[in-house]
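> Need a 3D model of the sequence below.
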Amino acid sequence: MQHGKRGPAFWILGAFFCLFVLFLYGPTLTILILSFQGPSGGLTFPMNGVSLHWFKNLFEKQMVGDFAGSFQRSMALGAATMVVTVIASFSAGLAFRFSRFRGSGIIFYLAIASLIVPSILISLGIGLLFRVLGWDPAWYSSAFGAHLTWTLPFGLLIMFAVFNRFDRRYEEAARDLGATSWQTIRHVVVPILLPSLIGVGLFGFTLSYDEFARSLYTAGTFNTLPLEIYGMTTNVTTPVLYALGTVTTMISLVVIALALGAAAWLGRRNRRRLGG
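Model prediction:
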């Protein structure tokens, strides 16, 4: 009897998976390669030299575009969205777990309803609302609210799933030892759920950082980074645009790596504590 023999189906599925991965990451890899063009390089292959010229040019004053400003706005907006998403999702998880108050089902479905509404309609609606009220849309107000309609539903769904698996005996043990409700949450619940809270925060930051549709009509005068990149595609004709894409992609990967590393470290620490 032969063991481990791979039939035609394995190779067909393997080839399909390779094509799928190439479809996902091929464009990003192309931008990464073209960002290292020489000073006289263009936007297409073949490459004309290899250098870091366009990365240096990225940090110089540009004739069009505001790289530094849009990047700072996206980082600040992503950080604010992350903090509010984590706090609101954790609080909602506690509220829905301890008591099924009247109207809780309606509130839950209203909270996640924005996931099925096209993002461009939400952006347009919030932008129009601000103008009707006489307020100027801005990245720190209307865009912030629009991004929360995207990140909060994901945070809620994650925290509800996490709380459903949470062992309440840890809380009961803390109360038996004389801990108050606040002390139980602070010293027992939060440390155990901290890896999950980091995951919710990562979700909130990354979804906000690269959100385009919900920023289109809500960012106001000053663009966020996705809007700036989109606007520059018709003006910038050098690989500096690819260099910007490479830098922002690397920043996103660094943030994800740090969050995953922190979650893994906290998970091991909690397991050691519980095991001890």
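> From here on, just use CA atoms for contacts and neighbour counts.
OK.
> Would you tell me which helix is longest in the protein?
Longest helix in the chain by number of residues (criterion: DSSP state H): helix 240-275.
> So which bits of it are buried?
240-248, 252, 256, 259-260, 263, 266-267, 270 (16 or more other C-alpha atoms under 10 Å).
> do stretch 76-90 as well
Buried positions in stretch 76-90, judged by neighbour count with 16+ other C-alpha under 10 Å: 76-87, 89-90.
> What of stretch 143-158?
Buried residues in stretch 143-158 (16+ other C-alpha under 10 Å): 143-158.
> Please narrow the residues you listed to those residing in helices.
143-158.
> Among those residues, find me the one that's closest to Tyr230.
Ala143 (16.7 Å; C-alpha to C-alpha).
> Let's have the buried residues of stretch 76-90 in a markdown table, adding secondary structure and distance to Gly201.
Formatted as a markdown table, these follow (DSSP: H, G, I helix; E, B strand; the rest coil; distance: C-alpha to C-alpha, whole Å):
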| residue | secondary structure | distance to Gly201 |
| --- | --- | --- |
| Ala76 | helix | 14 |
| Leu77 | helix | 13 |
| Gly78 | helix | 10 |
| Ala79 | helix | 9 |
| Ala80 | helix | 10 |
| Thr81 | helix | 8 |
| Met82 | helix | 5 |
| Val83 | helix | 7 |
| Val84 | helix | 9 |
| Thr85 | helix | 7 |
| Val86 | helix | 6 |
| Ile87 | helix | 9 |
| Ser89 | helix | 10 |
| Phe90 | helix | 11 |
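> Now distance to Phe67 too, for the residues you listed, in TSV please.
Output for those, formatted as TSV (distance: C-alpha to C-alpha, whole Å):
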residue	distance to Phe67
Ala76	14
Leu77	15
Gly78	16
Ala79	18
Ala80	20
Thr81	21
Met82	22
Val83	24
Val84	26
Thr85	26
Val86	28
Ile87	30
Ser89	32
Phe90	34
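> Would you do the same for the sequence below? I want to compare the two.
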Amino acid sequence: MRRGVTAIIVFAALLLVGVWVSVRVPPYAVGPGVVPDAAHVWSARILLVLTLAWIVIGIISARTSLVGRPGASAARASWIAASRPWRARESTLGMLQLDRVLLLVIPGGMLAVTRVLQSSAGSIAQLVVTFGGWVVFVVVAELWMRGRSPWALIAAVAGVVVLRCTLTLLPLSFGFPYGEAVTRIYMALSTAGFLWTFVAAAWSLFPRFGPRRGIGIVMAAAGAGLTVTCAVIALIGPAQVLEGWIDHVSPLPWGLGRMIGIANLLGSVTTAVWSLALSGLVVGLVGVVLALPERTRTAL
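Below you'll find the predicted structure:
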């Protein structure tokens, strides 16, 4: 009960951060979105139904014998780990190999298709960057496991990814432009969901590593992912990658693509991306210090 209340308070704080971010966007950048074509709309609707089905199966499996069916255990683990990350480890115990594969493939596939629907047809760069960043995050976190099972962390991240895909697919499924209010609400919820990914990931590690090391491992992994991602974006070209997220999605500001193009000519976007890469490096180094065992930290 206490941890549930703590989780609600933490998410409320993250939501306030999201509200602050959405409010900071200037009014002229929050106009009506680009109207998706029929193929995008129906694809989003079909994927939304499948995503909701995965979530419902996870919720039902947590309380019924459905958990014994193929795939249900993976759905259950992703739901529990995303909503109650302190139970992530116990939710993954006894999973069959098929469930472990599905725990990777289903959320990963949802993320890939959602990003394709969220961007223009020719924008593959942002999809590669998105997956590359998460791969770096998982690989670096795995290095800290030292032979321990990584499935609690994977379940937490996968579960939040599914919920975030649902949030993105909802407005895409309606297929009409949105006003300023809806756009700002979407941005606030999206920001809170993104930040909750790392909170859930760290929380899932607390039972085995403790709060300090759990937070440190996630900070090290997130810092590495941010550094590599920003470095790749800077080398590819910020405008090309960032417009991939903006060009075809209704809930995002319609004027942001033009703003990025202008800012990129002035070099400010590239500078900001390299600054984020440096920030990621700092966060990663702090995470490494926190993630070290007490004996190693004392020796240093």
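> TM-score for the pair, please.
After superposition, the two chains reach a TM-score of 0.38 (TM-score structural alignment, normalised by the length of structure 1), with 158 aligned residues with a C-alpha RMSD of 5.5 Å.
> that older thread, from the contact counts, what lies against the longest helix of structure 1?
For helix 240-275 of structure 1, the elements it packs on are helix 8-34, helix 53-58, helix 190-209, judged by 3 or more C-alpha pairs under 8 Å, 6 or more residues apart in numbering; DSSP states H and E.
> Report the angle between it and helix 190-209.
Put simply, helix 240-275 of structure 1 runs at 170 degrees to helix 190-209, going by axes from the mean of the first three to the mean of the last three C-alpha atoms, to 10 degrees.
> one step back: closest one to Tyr109 of structure 1 among the helices and strands packed on helix 240-275 of structure 1?
helix 190-209 (19.3 Å).
> Buried ones in the closest one, by neighbour count?
Buried residues in helix 190-209 of structure 1, counted by 16+ other C-alpha under 10 Å: 191-209.
> And the next helix or strand past it?
helix 225-232 (DSSP states H and E).
> okay, now the nearest residue to Gly280 of structure 2 once chain neighbours are set aside: neighbour count?
Of all residues not flanking Gly280 of structure 2 in the chain, Gly223 sits nearest, at 4.1 Å (C-alpha to C-alpha, 6 or more residues apart in numbering). Residues lying near Gly223 of structure 2 (other C-alpha atoms under 10 Å) number 28.
> Thr296 of structure 2 - how many residues pack around it?
For Thr296 of structure 2, the neighbour count with other C-alpha under 10 Å is 10.
> Spell out which helix or strand contains it, please.
Per DSSP H and E: helix 294-299 holds Thr296 of structure 2.
> likewise Leu281 of structure 2?
Applying DSSP H and E, one finds Leu281 of structure 2 within helix 268-291.
> tell me which residues in that helix are buried?
Buried-residue list, helix 268-291 of structure 2, by 16+ other C-alpha under 10 Å: 269-270, 273-274, 276-278, 280-291.
> what's the lengthiest helix in structure 2 packed up against?
Counting by DSSP H, the longest helix found in structure 2 is helix 180-236. On a contact count with 3+ C-alpha pairs under 8 Å, 6+ apart, helix 180-236 of structure 2 meets helix 2-24, helix 72-83, helix 125-143, helix 151-174, helix 268-291.
> Apply 10 Å and report the result again.
Under the contact definition 3 or more C-alpha pairs under 10 Å, 6 or more residues apart in numbering; DSSP states H and E, helix 180-236 of structure 2 sits against helix 2-24, helix 72-83, helix 88-92, helix 125-143, helix 151-174, helix 238-246, helix 268-291.
> which secondary structure element contains Met259 of structure 2?
Using DSSP H and E, Met259 of structure 2 falls in helix 256-265.
> Going by neighbour count, which residues in that helix are buried?
Leu256, Gly257, Ile260, Gly261, Asn264.
> got it, and stretch 158-177 of structure 2?
158-177.
> so what's Tyr19 of structure 2 closest to, chain neighbours aside?
Careful, residue 19 of structure 2 is Val; it's not Tyr. Ala188 (4.7 Å).
> That neighbour: how many residues sit nearby?
Ala188 of structure 2: 21 surrounding residues under other C-alpha under 10 Å.
> which ones are touching it?
Leu14, Leu15, Leu16, Val17, Gly18, Val19, Trp20, Val21, Ser22, Val23, Val182 (C-alpha atoms under 10 Å, 6 or more residues apart in numbering).
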